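Participant: take this sequence and fold it.
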Amino acid sequence: MKKIATIIVSLSMVAVMAGCGAKAVDVKDAASSGKSKDTITIAWLPNESGADMKAAREEIGKVIETATGKKVEQKTTTDYTITVEALASGNADLAFVGPQAYVEANAKNKKVQPLVVPSGESGTLDDAVYYSWLNVRKGEEAAYKKDSSFVIDPIAGKKMSFVSNSSTSGFKVPSAGIVTYFSKIDKYKSLTGDDLLQGGKDKFFTEVLYGGTHQGSAVNLLTGKADVAAFCDTCVANYVELSSGTANKPGAVYKVKKGAAEPFNTLEGKEFSVISVTPVLNSPIAMNTGTLSAEDQKKLKDALTSDAVTNNPKVFLPKDSKDSGMFRQKTGKEKFLTVEDAWFNPVRELSK
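Facilitator: Prediction:
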């Protein structure tokens, strides 16, 4: 954890450069009252709401049903804010959300707490990270190289695509990294994250687009709507494959797979180059402890961290699996682990 916190807080762009004030939502506390209910609702961010993810969502649903004996209602969404609000308000009992979305939901309602997070390859929290990328179209990456290293200086004045301003790896982390890097340059010494939200003639970016999903941000890049795009490795892993270079390192080139599902189905063979890579804390399955009974909370923690789920090939996909999954393919000892709310403090620091 200490290693990850240091990485996140420093926000050093690998190989590129050496809060929410809403009122807390008052939700009746099911855990303390001991009350339970017959249905458990789980909400999904837009990234995991597509048709290609249906089997993966349903498998998590089956785990929940088996563990609790309750019916599971799946709630797909088209906007990050909808998922955050559903979890904070108690309209959803569970949600698989990014770290920033979790922090926002927790700020709205302290009864929102992490249930589990996927570990890293080691089976521990030491490497429980995924990666935020800044990307350009293949063939345009030379402009972002200085000597033998990639630099992000040329992104100023470009058309930029983010995911959502509630996305950790699709906005919060890359924008913080951009501010950290450019604020050391006199011309941009007063640059803030808010300056990156919109484009314009006198803005840092000439135009700013939001893909709504990581997939959508990648499509903005590949279709020429944006010059640079932020999205993460895990959210596009089902649609692209490494074409050259080293995975999750600047200079890596990825190509849209043959037969890729929507929204990449018309972009087969299109390539992009990664110019910046920053590690991000893994995303939690979060719970609303005000609507989920203490008994169900324990059952779910026990089930999700069990060997049965760890070894479930529909949850943690085997290496080289052709199926669509939410979590990185199993290359080591990946599993779900429990964490406390404080584990996400490095993400909270990004908003200060």
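
Participant: drop to CA atoms for contacts and neighbour counts, all remaining ones
Facilitator: Will do.

Participant: quick check: buried residues in stretch 164-183?
Facilitator: Neighbour counts using 16 or more other Cα atoms under 10 Å place 164-182 of stretch 164-183 among the buried residues.

Participant: straight-line length of stretch 219-236, end to end?
Facilitator: In stretch 219-236, first residue to last residue: 10 Å (Cα to Cα, to the nearest Å).

Participant: which stretches of the stretch 101-250 of the chain form helices?
Facilitator: Under the criterion DSSP state H, counting those that start in this stretch, the stretch 101-250 of the chain contains helices at 173-182, 214-222, 233-236.

Participant: need those helices in TSV (columns: distance to Gly50).
Facilitator: Formatted as TSV, the helices of the stretch 101-250 of the chain follow (distance: least, Cα to Cα, whole Å):
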stretch	distance to Gly50
helix 173-182	24
helix 214-222	10
helix 233-236	11
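
Participant: which strand in this structure has the most residues?
Facilitator: strand 271-281 (DSSP state E).

Participant: let's see this one next, to set against the first:
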Amino acid sequence: MKKALTKSGLLVFLSALIIFAAGCSSKTEGSASEKKGNDTITIAWLPNESGQDLEEARTEIGKEIEAATGKKVKHKTTTDYIVAIEAIANGNADMAFLGAQGYIEAHNKNNKVLPVVVPSGESGTLTDAVYYSWLAVNKGDANEYKNGDKFSIDKIAGKKFSFVSTSSTSGFKVPSAGIVDYFSKKSNYKDLKAEDLQEGGKNKFFSEVLFGGSHQGSAVNLLTGKADVAAFCDTCVANYVKLSSGEANTPGAVYQVKQDAAEPFNTLPGKEFELISVTPVLNSPFVVNTKTLSADDQKKIHDVLISDKVTQNEKIFVPADSKFSGLFKMKSGKEHLVEVDDKFFDPIRKLSK
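Facilitator: Presented below is the predicted three-dimensional model:
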């Protein structure tokens, strides 16, 4: 896979692999191993989805699963990616909503962790089931990252940079792979590796490296001046910012923090940032631990998540004109949760090769 920070090339490649993976998709199978015997299903959430502003959205998903399974749903919110990943891998959680990289790490720890569904793209299919990884700078600094009239990442070397977490797909895996691919073609960076981007300092690629812990945290690192450049994704900050100028998910687009933005943006209303690089990333899955959930519960969860009942629940799939802080936003009206299997995430695995 070409590890480039170009929107069009990667999207074409991802689309081809997604179409292939969709043809191989099958429903999550139950494990013959011992099943959990209690009447509670625990869902682990990454820090990005653990905020108070998304509590009602999490609760609504829990209600749908409770109605389908007859079991009580408990929500396990986290402040660290690894906590959510470990929870689903070691059986302390039965379900989780993870990024592609987080799922791969959990599956590598325990192959009984398998994906169930992902949100579709605007087409209502897996073909365009992507969101976007951004590299952003504060408004007013963007011209420094241009080569002529086009944006370039050449000038990020030596800057203070903020990632999300090393377990984040769009907040580390994809941007670090793109940075390495781009700079390793230059003679002075020919031996650059993703691990070299995790720590800043003298004779390092970045002068300083920060980890926001969440996409929101990485964006705040940028807006408060702690970082010159930051990686974070569009969907995780969508509830807090609005497009100010330019075309959405395109280099040169400017976003502004909403006046009524919730924490951690509540002290930053009106602050603006500009995109210098945009890369499509595979959508995030709901995953289950097939050892702790019975095959019957897995099927019930699968069936309710892809059902019209969930799709038409406006606290799960939020209408485009709604101000409700939800997980999924309707754009075309065709979006819904789509069945997926492990092969769907092979493009992200290839970034490590």
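
Participant: coming back round to it: helix 214-222 and the longest strand of the first structure, what's the angle between them?
Facilitator: Relative orientation of strand 271-281 of the first structure versus helix 214-222 (axes from the mean of the first three to the mean of the last three Cα atoms, to 10 degrees): 140 degrees.

Participant: quick one: name whatever helix or strand follows strand 271-281 of the first structure.
Facilitator: Downstream of strand 271-281 of the first structure, the first helix or strand assigned by DSSP states H and E is strand 285-288.

Participant: ok now that following strand, how far from the chain's centre?
Facilitator: Computed by Cα atoms, centre = their mean, to the nearest Å, the chain-centroid distance of strand 285-288 of the first structure equals 15 Å.

Participant: with the second structure superposed, average distance for it?
Facilitator: After superposition onto the second structure, the mean distance of strand 285-288 of the first structure to its aligned counterpart is 0.4 Å, using mean Cα distance after the TM-score superposition for the first structure.

Participant: against the second structure, where does that strand fall?
Facilitator: With TM-score structural alignment applied, strand 285-288 of the first structure matches the range 286-289 in the second structure.

Participant: now do the buried residues in the matching stretch.
Facilitator: Neighbour count says stretch 286-289 of the second structure has Phe286, Val287, Val288, Asn289 buried, by 16+ other Cα under 10 Å.

Participant: please apply the same query to stretch 201-211 of the first structure.
Facilitator: Buried residues in stretch 201-211 of the first structure, counting neighbours by 16+ other Cα under 10 Å, are found at Lys203, Phe204, Phe205, Glu207, Val208, Leu209, Tyr210, Gly211.

Participant: now the end-to-end length of it.
Facilitator: End-to-end distance for stretch 201-211 of the first structure: 21 Å, by Cα to Cα.

Participant: before we move on, back to that, angle of the longest strand of the first structure against helix 173-182?
Facilitator: 90 degrees.

Participant: would you map the strands across the stretch 201-350 of the first structure?
Facilitator: 207-210, 228-232, 240-244, 253-256, 271-281, 285-288, 336-337 (DSSP state E, counting those that start in this stretch).

Participant: ok, and what's touching the first one?
Facilitator: I take that to be strand 207-210 of the first structure. If you take Cα atoms under 8 Å, 6 or more residues apart in numbering as the criterion, strand 207-210 of the first structure is touched by 158-164, 196-200, 216-217, 226.

Participant: buried subset of the residues you listed?
Facilitator: Using 16+ other Cα under 10 Å as the burial test, those include 158-164, 196-197, 199, 216-217, 226 as buried.

Participant: can you find the partner of Ile42 of the first structure in the second structure?
Facilitator: Under the alignment (TM-score structural alignment), Ile42 of the first structure pairs with Ile43 in the second structure.

Participant: got the contact list for its match?
Facilitator: For Ile43 of the second structure, the contacting residues are Val73, Lys74, His75, Lys76, Ala93, Asp94, Met95, Ala96, Phe97, by Cα under 8 Å, 6+ apart.

Participant: which one of those residues has the most neighbours?
Facilitator: Highest neighbour count within the contacts of Ile43 of the second structure: Met95, with 31 neighbours (other Cα atoms under 10 Å).

Participant: now for it: which residues touch it?
Facilitator: Ile41, Thr42, Ile43, Ala44, Ile88, Phe286, Val287, Val288, Asn289.

Participant: which of those residues sit farthest apart?
Facilitator: For the contacts of Met95 of the second structure, the farthest-apart pair by Cα to Cα is Ile41 and Phe286; their separation is 13.5 Å.

Participant: gap between Val280 of the first structure and Pro46 of the first structure?
Facilitator: In terms of Cα to Cα, Val280 of the first structure sits 19 Å off from Pro46 of the first structure.

Participant: should've said Gly123 of the first structure
Facilitator: In terms of Cα to Cα, Gly123 of the first structure sits 27 Å off from Pro46 of the first structure.

Participant: comparing those two, which residue is more hemmed in?
Facilitator: A direct count of neighbours by other Cα under 10 Å for Gly123 of the first structure and Pro46 places Pro46 higher, at 20 against 17.

Participant: give the contact list for the more buried one.
Facilitator: With Cα under 8 Å, 6+ apart, Pro46 of the first structure has these contacts: Thr76, Thr77, Thr78, Asp79, Tyr80, Gly212, Thr213.

Participant: and the second one, how close does it get to Cys235 of the first structure?
Facilitator: Distance of Thr77 of the first structure to Cys235 of the first structure, given as Cα to Cα: 16 Å.

Participant: okay, those two: which has more neighbours?
Facilitator: Cys235 (21 against 18).

Participant: quick one: the closest residue to Lys333 of the first structure other than its chain neighbours and Asp320 of the first structure, what's the gap?
Facilitator: Among residues not flanking Lys333 of the first structure along the chain, Gly123 sits closest, at 4.5 Å (Cα to Cα, 6 or more residues apart in numbering). Distance, Gly123 of the first structure to Asp320 of the first structure, using Cα to Cα: 19 Å.
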